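# mind looking at a prediction? Sequence and model below.
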Amino acid sequence: MISGTVKISVSSPDGRSAILNLIGPGEIFGEVAVLDGQARTADATANTNCEIFVIDRREFLPFVQSQPALAMKFIELLCARLRWTSDQVEQVILQDLPGRLASALLRLTEKHKLAQGGRTSAVTQQELSEMVGMTRESINKQLRAWAARNWVRLEHGAIVVLDAEPLQALAGAGSEDD
């Protein structure tokens, strides 16, 4: 990704969808299909205007085979993605709804690493609902409760994390607290 945001998602036959990841500038996607030559495991949809650099598998594989350092970087990337996916599965199975939402917000804001004034995640409540398996209404209710505690600030199309500590506690404990 050079610029913009791409949504990585899957859909069920009955029309439900789940967002697996949001990819931003400097990140890559589609690496599994490039490496194994199989169909993509998820859909990639531009969330904003995007500039994307496309790599052809026929050219990429010989190049990566001749560059061991690049091959190692790809292995590291795949390991990081596997760990991230394992964390997501663990959250869905073991965390309650507030814990899953807190984990998702922290994961998204960590990508941006913004300093003082909070960490902003340019994500809609609908997108969050598709990421954590909650209804948009439940997301809204939880975010408003956290906003009342000054943990987050809601902006149009974005959520600003003002105090990460209580969210980290929820993410770690999966507490029933709202």
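Right, received. Where do you want to start? Numbering: from 1, shown residues only.
# for the rest of this, base every contact and every neighbour count on C-alpha atoms.
Will do.
# now Arg57. Nearest residue, chain neighbours left out?
Leaving aside its chain neighbours, Arg57 sits nearest to Val34 (5.3 Å; criterion: C-alpha to C-alpha, 6 or more residues apart in numbering).
# so where does that neighbour fall, helix or strand?
Take DSSP states H and E as the rule and Val34 turns out to sit in helix 31-36.
# Ala102 and Gly172 touch, don't they?
No: using C-alpha atoms under 8 Å as the test, Ala102 is too far from Gly172 to be in contact (9.1 Å).
# what about these two, which has more around it?
Taking other C-alpha atoms under 10 Å, Ala102 and Gly172 do not tie; Ala102 has more neighbours (24 against 15).
# what sits against that one?
Counting by C-alpha atoms under 8 Å, 6 or more residues apart in numbering, Ala102 touches 167-168, 170-171.
# write the ChimeraX selection for whichever of these are buried.
Those of the contacts of Ala102 that count as buried under 16 or more other C-alpha atoms under 10 Å are selected in ChimeraX with:
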select :167,168,170,171
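# now tabulate the contacts of Ala102 in TSV and tack on secondary structure and distance to Glu130.
TSV is the format used below for the contacts of Ala102 (DSSP: H, G, I helix; E, B strand; the rest coil; distance: C-alpha to C-alpha, whole Å):
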residue	secondary structure	distance to Glu130
Leu167	helix	19
Gln168	helix	21
Leu170	helix	20
Ala171	helix	18
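# can you tell me how far Arg100 sits from Pro25?
25 Å (C-alpha to C-alpha, to the nearest Å).
# skip the chain neighbours and tell me the closest residue to the residue nearest the centre of the chain.
Among the residues of the chain, the one closest to the centroid is Asn21, at 3.4 Å (C-alpha atoms, centre = their mean). Once flanking residues are discounted, Asn21 sits nearest to Ile8: 5.2 Å by C-alpha to C-alpha, 6+ apart.
# now the residue nearest to Arg57: how far from Trp84?
For Val34 relative to Trp84 (C-alpha to C-alpha), the value is 20 Å.
# the more surrounded of the two?
Counting neighbours by other C-alpha under 10 Å for Val34 and for Trp84 shows that Val34 has the greater number, 17 against 14.
# this is the comparison structure:
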Amino acid sequence: METNAFSEIFPLFDFASPETLEWLLTVVEEQDYPKDTVIITEDNWGKAVFFLVSGWIKLRYSSKENQVTLDILGRGDCFGEMAVLDEAPRLTEVIALSDVEIISISAQRFIQMLYKEPQLHHRMLQLTVKRVRQFYRRFLLPQYTAKVRVVKMLIALAENYGQSTERGTEILYLPQRDLADLAGIKPEETVKILESLNHKGWIEIDKSHRTLTLTNLKQLNHLVKQL
């Protein structure tokens, strides 16, 4: 991968020097994972930082009684950095929601890179603040109706990871259970809401290609502000 392409996919490295990017691309490892693969178990955090070149993953909390999807990440995002910076145990695992391409850098080299590039310290702090803000917004979701919760999650995924097409902004068609977990509602409610949005023409679902296109972001944003 060329350094320009790397910084284009990962905005975190916008201000990294060309020398740092060139060094980074010589030390990273590339991995491909098919859909439904467990990429990281709860015992394997803290060894490396991972960058999503393509595809979708979910962070899931698992116990003997239950499994809950905590977050969905897509192309251009990273994960594992907090476990490297904070060595506290993690109770989550990472699952591939689609075929994914990932590059990783060892924890030691990641820390070395942060010391080498002060700007990256600042960008990592911004990323951490962004994640905290997102979880804070999720914490406030229960005050909204089920429909608004689902729409808010769809808009967030589209803004963070969506791909522009002629029809609108395309994201992964998530399993209803995962979207329901994010919205804090029951899967059957999620199905009805998606069917309603699809019927109105505000989204388009292509189950064969596992895509969901937000065809009317303006109306969806209006719905969120209205209710």
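Arrived safely. Predicted model only: the values in this text are computed from it and were never measured.
# Trp146 of the first structure matches what in the second structure?
In the second structure, Trp146 of the first structure lines up with Leu197, judged by TM-score structural alignment.
# for the strand or helix carrying that match, give me the average deviation versus the first structure.
Using DSSP H and E, Leu197 of the second structure falls within helix 187-200. Averaged over the aligned pairs, helix 187-200 of the second structure sits 1.6 Å from the first structure after superposition, using mean C-alpha distance after the TM-score superposition for the first structure.
# what packs against that helix?
On a contact count with 3 or more C-alpha pairs under 8 Å, 6 or more residues apart in numbering; DSSP states H and E, helix 187-200 of the second structure meets helix 146-161, helix 176-183, strand 203-206.
# quick one: the strands in the second structure?
29-33, 38-40, 48-54, 57-62, 67-73, 78-79, 92-96, 100-106, 163-164, 169-172, 203-206, 211-214 (DSSP state E).
# can you redo these as CSV with distance to Thr190 of the second structure?
Formatted as CSV, these follow (distance: least, C-alpha to C-alpha, whole Å):
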stretch, distance to Thr190 of the second structure
strand 29-33, 28
strand 38-40, 25
strand 48-54, 26
strand 57-62, 18
strand 67-73, 14
strand 78-79, 27
strand 92-96, 21
strand 100-106, 25
strand 163-164, 23
strand 169-172, 15
strand 203-206, 13
strand 211-214, 14
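# rewinding a little: out of the helices and strands packed on helix 187-200 of the second structure, nearest to Arg167 of the second structure?
Arg167 of the second structure sits nearest to strand 203-206 of all these, at 8.7 Å, using C-alpha to C-alpha.
# picking up where we left off before, what do Ala102 and Gly172 of the first structure both touch?
With C-alpha under 8 Å, 6+ apart, Ala102 of the first structure and Gly172 have no common neighbours.
# the first structure: matching residues for the longest helix anywhere in the second structure?
Counting residues, the longest helix found in the second structure (DSSP state H) is helix 118-139. Aligned using TM-score structural alignment, helix 118-139 of the second structure spans residues 68-89 in the first structure.
# run the chain-centre distance for the matching stretch.
15 Å (C-alpha atoms, centre = their mean, to the nearest Å).
# run through who's touching it.
Contacts of stretch 68-89 of the first structure (C-alpha under 8 Å, 6+ apart): 64-65.
# now with 6 Å?
Contacts with stretch 68-89 of the first structure, where a contact means C-alpha atoms under 6 Å, 6 or more residues apart in numbering, come from Val64.
# now it: buried residues?
Gln88.
# that one vs the second structure, average offset?
Per aligned residue, stretch 68-89 of the first structure averages 1.0 Å (mean C-alpha distance after the TM-score superposition for the first structure).
# for stretch 11-20 of the first structure, buried residues please.
Quick answer for stretch 11-20 of the first structure (16+ other C-alpha under 10 Å): 17-20.
# cool, and stretch 98-118 of the second structure?
Those would be 98, 100-107, 110-111, 113, for stretch 98-118 of the second structure by 16+ other C-alpha under 10 Å.
# reformat those as CSV; add distance to Trp23 of the second structure.
Output for these, formatted as CSV (distance: C-alpha to C-alpha, whole Å):
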residue, distance to Trp23 of the second structure
Ser98, 29
Val100, 24
Glu101, 20
Ile102, 18
Ile103, 14
Ser104, 13
Ile105, 11
Ser106, 13
Ala107, 15
Phe110, 11
Ile111, 14
Met113, 9
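# any idea which of the residues you listed is closest to Lys192 of the second structure?
For those, the nearest to Lys192 of the second structure is Ser98 (23.9 Å; C-alpha to C-alpha).
# the closest one maps to what in the first structure?
The equivalent of Ser98 of the second structure in the first structure is Thr48 (alignment by TM-score structural alignment).
# wouldn't its match be in contact with Gly4 here?
Yes: the pair Thr48 of the first structure and Gly4 passes the contact test of C-alpha atoms under 6 Å, sitting 5.5 Å apart.
# residue farthest from the centroid of the first structure?
Ser66 (31.7 Å).
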